[in-house]
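1. Got a predicted structure plus its sequence, pasted below:
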Amino acid sequence: MATGWAGDGAVQDQIDATVKDGIRRVRSRLRAGPGLSRCEECDEPIPAARREAVPGVRLCVACQEAQDREAGAAGGYNRRGSKDSQLR
C-alpha cells in the first residue's frame, strides 16, 4: 500500500544508485588495449610511463587535461542543492 512517504533509507538508496551509475558511465568510457605512441590531437610523443599506466591512452597529458576541463564544465550533479536535486 502506497503511503506517499519514502521508506527508510530511500534517500541513501537513491544516492548510492547515482554513484553506481556514475562509476558505470566512467568505466564504459575507459579504453583498453595498446595505446598510441603519439597524441592524436597534437602529435606530441606520449611517454612510455603514461602508456604503461593508462591502457589504451590516446592523448598526451596536456590534451587530456584540456578535454577533462571541457567535460567537467558541461555536466555533473549539484551535490550542494536541495534534497530533491540529489534524487534526480
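-> Done, it's in.
2. Please count neighbours and contacts with C-alpha atoms only from this point.
-> Fine.
3. Point me to the helix or strand that includes the residue nearest the centre of the chain.
-> Against the mean C-alpha coordinate of the chain, by Cα atoms, centre = their mean, the closest residue is residue 26 at 3.9 Å. For residue 26, the host element (DSSP states H and E) is helix 10-29.
4. How far off centre is that helix?
-> Centre-to-centre, helix 10-29 and its host chain are 11 Å apart (Cα atoms, centre = their mean, to the nearest Å).
5. got the buried residues for it?
-> Using 16 or more other Cα atoms under 10 Å as the test for burial, helix 10-29 gives residue 18.
6. before we go on, here's another structure to hold up against the first:
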Amino acid sequence: MADLADIANDRSEFHLCLALQQLAQRPVRPSAQFCDDCGAPIPLDRQAAAPGCDACIDCQQLRERRR
C-alpha cells in the first residue's frame, strides 16, 4: 500500500513529465540575426545553440538579472 510520500512523488513526476512534453511541442521560431535590444549581430554559434533567440549574450544576461 502506497503511503503519502509515494503518492506525492508520483504526482510530482506526472506533472514534470507533462510540463516537459508541453515544452517539447512548442514551435521554435528562427533565431534573430541582430539583437532586439542593442542591434548587435548575434553570432551563428549562439543562434545554433539557442534556437529562437532574439538577444545577444550580454543583453540576455541583463534580461535574466532583471527578472
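-> Great, that's in hand. In this text the structure is predicted, and so the values were computed from the model without any measurement.
7. helices or strands next to the helix holding residue 26 of the first structure in the packing?
-> Applying 3 or more Cα pairs under 8 Å, 6 or more residues apart in numbering; DSSP states H and E, one finds that helix 10-29 of the first structure makes contact with no other helix or strand.
8. Check which element follows it along the chain.
-> Once the chain leaves helix 10-29 of the first structure, the next helix or strand it forms, by DSSP H and E, is helix 48-53.
9. Can you find the partner of residue 57 of the first structure in the second structure?
-> Aligned counterpart of residue 57 of the first structure in the second structure: residue 53 (TM-score structural alignment).
10. For that match, give its distance to residue 22 of the second structure.
-> 19 Å (Cα to Cα, to the nearest Å).
11. can I assume the match of residue 57 of the first structure is in contact with residue 47?
-> Yes. Contact status for residue 53 of the second structure versus residue 47: in contact at 6.5 Å, counting by Cα atoms under 8 Å.
12. Between the two, point out the one with more neighbours.
-> Just comparing residue 53 of the second structure and residue 47: by other Cα atoms under 10 Å the higher neighbour count belongs to residue 53, 22 against 18.
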